[in-house]
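Participant: got a predicted model here, sequence first, then my questions.
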Amino acid sequence: MLRGKRLVLVGDSMNREQWISLVCLVESSIPQGLKSMDYKLNGSLINFMATEYNATIDFYLSPLLVESNSDDPGNNGVSDRIVRVQAIEKHARHWTDADILVFDSYVWWLLRTKMNVLWGSFQSSDGIYKEIDMIRSYEMALKTWSDWLEIHINRTKTKLFFVSMSPTHQRGEEWGMGTNQNCYSETMPIFKKGYQGSGSNPKMMRAVEAAIDELKTRGLKVQMLNITQLSEYRKEGHPSIYRKQWVPITEDQLSNPTSYADCVHWCLPGVPDTWNELLYAYLLHY
């Protein structure tokens, strides 16, 4: 299916996990010497190549879709996050030739109720900064993304997808555990039909759906890859304390594992493999 094609997943660390899952699902069938991995643009672009098929599966880091001061993969934990909601070309020029594009952008927007928005450039001293409601700034970023797609995408060639919200499981009281509990030590899914925790923001989902519907009126098809509800149930699917720690764990944290449990990302193999099964099904029938 990917012979002679380039598939690019664009977005945040959730999309990177989906990319890792996808590469793992295919590379085990490819002999050594007929595959390669390459890190480019200081790690912002990761390239997997299956040489026999001339097939490429890439990940491009663009956690807020548009340009921000958090785009450096080695230094993206800035506390004062700023987005340029009208600027996307810095990122988009690296995936403009893709045959399949899979976007996501969600978790980084959740960290605050308002976003610092910049009109102008980070290099200029005369830019205009304004704090804007998070949902509104998210809609503005989606508008910039939509406009770029309408102008630059080859409609006879490129297949477009947007992955819906990846739920978090930070509050155990929402599934009947204590107020100080999160996904740490959880071993079973949630069985309540239709469960939705506070780690999901329906307004953001509706904003994406509205952007996709609006693109449809312009003759551009974007398929929503809806992974939210099936992932909502999987509170036990996060790495919790069993993940690589980029910053050493303090003694206080070690005494309270829930304090450093990762209930945002996912174990691999795990839930993102199912996301890719859905992507595969859509590609078969696109």
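Facilitator: Yep, that arrived.
Participant: C-alpha only now, for contacts and for neighbours.
Facilitator: OK.
Participant: run the chain-centre distance for the host helix or strand of L215.
Facilitator: Element membership for L215 (DSSP states H and E) is helix 202-217. Computed by C-alpha atoms, centre = their mean, to the nearest Å, the chain-centroid distance of helix 202-217 equals 17 Å.
Participant: now the helices for this protein?
Facilitator: Ranges of helices in the chain, per DSSP state H, are 13-27, 89-92, 134-152, 202-217, 228-232, 251-254, 271-285.
Participant: what's the closest of those helices to L64?
Facilitator: The closest of those to L64 is helix 134-152. By C-alpha to C-alpha, the value is 7.9 Å.
Participant: mind listing what's buried in the closest one?
Facilitator: Across helix 134-152, burial judged by 16 or more other C-alpha atoms under 10 Å covers 134-135, 137-146, 148-149.
Participant: which other helices and strands contact it?
Facilitator: strand 114-119, helix 202-217 (3 or more C-alpha pairs under 8 Å, 6 or more residues apart in numbering; DSSP states H and E).
Participant: contacts for the longest one next, please.
Facilitator: Contacts to helix 202-217, defined as C-alpha atoms under 8 Å, 6 or more residues apart in numbering, come from residues 106, 135, 138-139, 142-143, 146, 150, 164-165, 221-224.
Participant: here's the one I want to compare it with:
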Amino acid sequence: MERRHLLSATVLVVVLVGACTAAAATAEKAGVSSSCDAYRGSWVVDESYPLYDAASCPFVRKEFDCCLNGRPDTEYLKYRWLPSPPCSLPRFDGRKLLSAWRGKTVAFVGDSLVANQYESLLCMIHHAATNGSRTNASWASGENPSSTVRFEDYGVTLVYYLSHYLVDLVRDRAGRTVLKLDTVDEGLKWLDADVLVFGSWRWWARKSWDYIQDGDTVVQDMDRIQAFTKGLQAWARWVDANLLQTTTKVFFQGYSPSHRNGQEWGAPPGNTCTAETQPVSDAAAYHGQGPNPQDTIVRRVLAGMSKPVHLLDITFMSQLRKDGHTTKYSGGSGPGTDCTHWCVAGVPDSWNTLFYYSVLTAGNS
């Protein structure tokens, strides 16, 4: 993908060692508690937002940079997530996070929505560490779909690995693409990580393979919900087999909603996210997309794992942000509207404030 600063490709890995005690102490100092649900609340206007200027961040791909692509309104940048009492969120402190992660590697593994969160976090940290802090970056291209940014003064490395399915997508000897529902050989790249953030769902609705293989069974296609379930179970087995005895912290990005149907928030039929400039004002009246099977499957699979995995439950808060998508400001040449991806700066910054909160409270949860 095109970027404001073109960077070469590289591959790295991620894991957070010994952060449990430090995270608990940091959480206590920050005055946060792991006993409340920070994912329930509302969006409030905060004139101190956004947390950074996307124009000064070299890590935002053109497709996510709505300001660069001519979005004229700025209200969507001014909203902060406010959890319901008794919950409260500490303000994001990039230097504190870098200090907690000193010498560590943090990896994001998944699709472009995971990349949305990754690039947002890079900008948030970059803004906090700009004064005198050196960075060394390389970006995905060609056959190396991974990106790496290292904050040299702290020895902190953040990596993004493109993995649409979290299980292996390979080419056989005949050149056919095979989605293997029971293998995670690509996970070898992730084993040295101190923190891992995973996410997958959108690509399961697409057929980007010639065949699906489940054990010895090979078919051209199958029910996608069933396929996703099998794939996620294979991922869970891989995590338990490889990370159970490690100090690696594991997170899973929850379902990120799209806003293609304006009737969900009371708009006339045919309306999409395109002209929206404010969040949903009445959460109780928002019909949403109904229960999505991904959420139920993810919760069930995570509950059955031996390795603790923290769910970044971003669904509800994101459902309210019909105004936060890249829409027609994604830098494309066509008239298409993107109601799936999010502007950076924007909604993913609040995902990362909750991620930051989760890191602080990880020792207590």
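Facilitator: Sure, I can see it. Just so we're clear, the structure is a prediction, and the values are computed from it rather than from any experiment.
Participant: follow-up on the earlier one: could the helices of structure 1 be laid out in CSV, adding distance to T179 of structure 1?
Facilitator: Output for the helices of structure 1, formatted as CSV (distance: least, C-alpha to C-alpha, whole Å):
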stretch, distance to T179 of structure 1
helix 13-27, 26
helix 89-92, 40
helix 134-152, 26
helix 202-217, 23
helix 228-232, 19
helix 251-254, 17
helix 271-285, 25
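Participant: residue in structure 2 paired with L149 of structure 1?
Facilitator: Mapped onto structure 2 by TM-score structural alignment, L149 of structure 1 lines up with V239.
Participant: gap between its match and T183 of structure 2?
Facilitator: 12 Å (C-alpha to C-alpha, to the nearest Å).
Participant: please apply the same query to N292 of structure 2.
Facilitator: Relative to T183 of structure 2, and taking C-alpha to C-alpha, N292 of structure 2 is found at 25 Å.
Participant: and stretch 300-311 of structure 2, how far from the chain's centre?
Facilitator: On C-alpha atoms, centre = their mean, the centre of stretch 300-311 of structure 2 falls 18 Å from that of its chain.
Participant: quote the end-to-end distance of that stretch.
Facilitator: In stretch 300-311 of structure 2, first residue to last residue: 11 Å (C-alpha to C-alpha).
Participant: repeat for stretch 325-336 of structure 2
Facilitator: Stretch 325-336 of structure 2 end-to-end distance (C-alpha to C-alpha) = 13 Å.
Participant: stretch 151-166 of structure 2 too?
Facilitator: In stretch 151-166 of structure 2, first residue to last residue: 27 Å (C-alpha to C-alpha).
Participant: corresponding residues in structure 1 for that stretch?
Facilitator: Going by TM-score structural alignment: stretch 151-166 of structure 2 matches residues 50-65.
Participant: list the buried residues in that stretch.
Facilitator: For stretch 50-65 of structure 1, the buried set under the neighbour-count rule, 16+ other C-alpha under 10 Å, comprises A50, A55, T56, I57, D58, F59, Y60, L61, S62, P63, L64, L65.
Participant: will you turn those residues into JSON lines that also has distance to L7 of structure 1?
Facilitator: Putting these into JSON lines (distance: C-alpha to C-alpha, whole Å) gives the following:
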{"residue": "A50", "distance to L7 of structure 1": "12"}
{"residue": "A55", "distance to L7 of structure 1": "8"}
{"residue": "T56", "distance to L7 of structure 1": "6"}
{"residue": "I57", "distance to L7 of structure 1": "5"}
{"residue": "D58", "distance to L7 of structure 1": "6"}
{"residue": "F59", "distance to L7 of structure 1": "9"}
{"residue": "Y60", "distance to L7 of structure 1": "11"}
{"residue": "L61", "distance to L7 of structure 1": "14"}
{"residue": "S62", "distance to L7 of structure 1": "16"}
{"residue": "P63", "distance to L7 of structure 1": "18"}
{"residue": "L64", "distance to L7 of structure 1": "20"}
{"residue": "L65", "distance to L7 of structure 1": "17"}
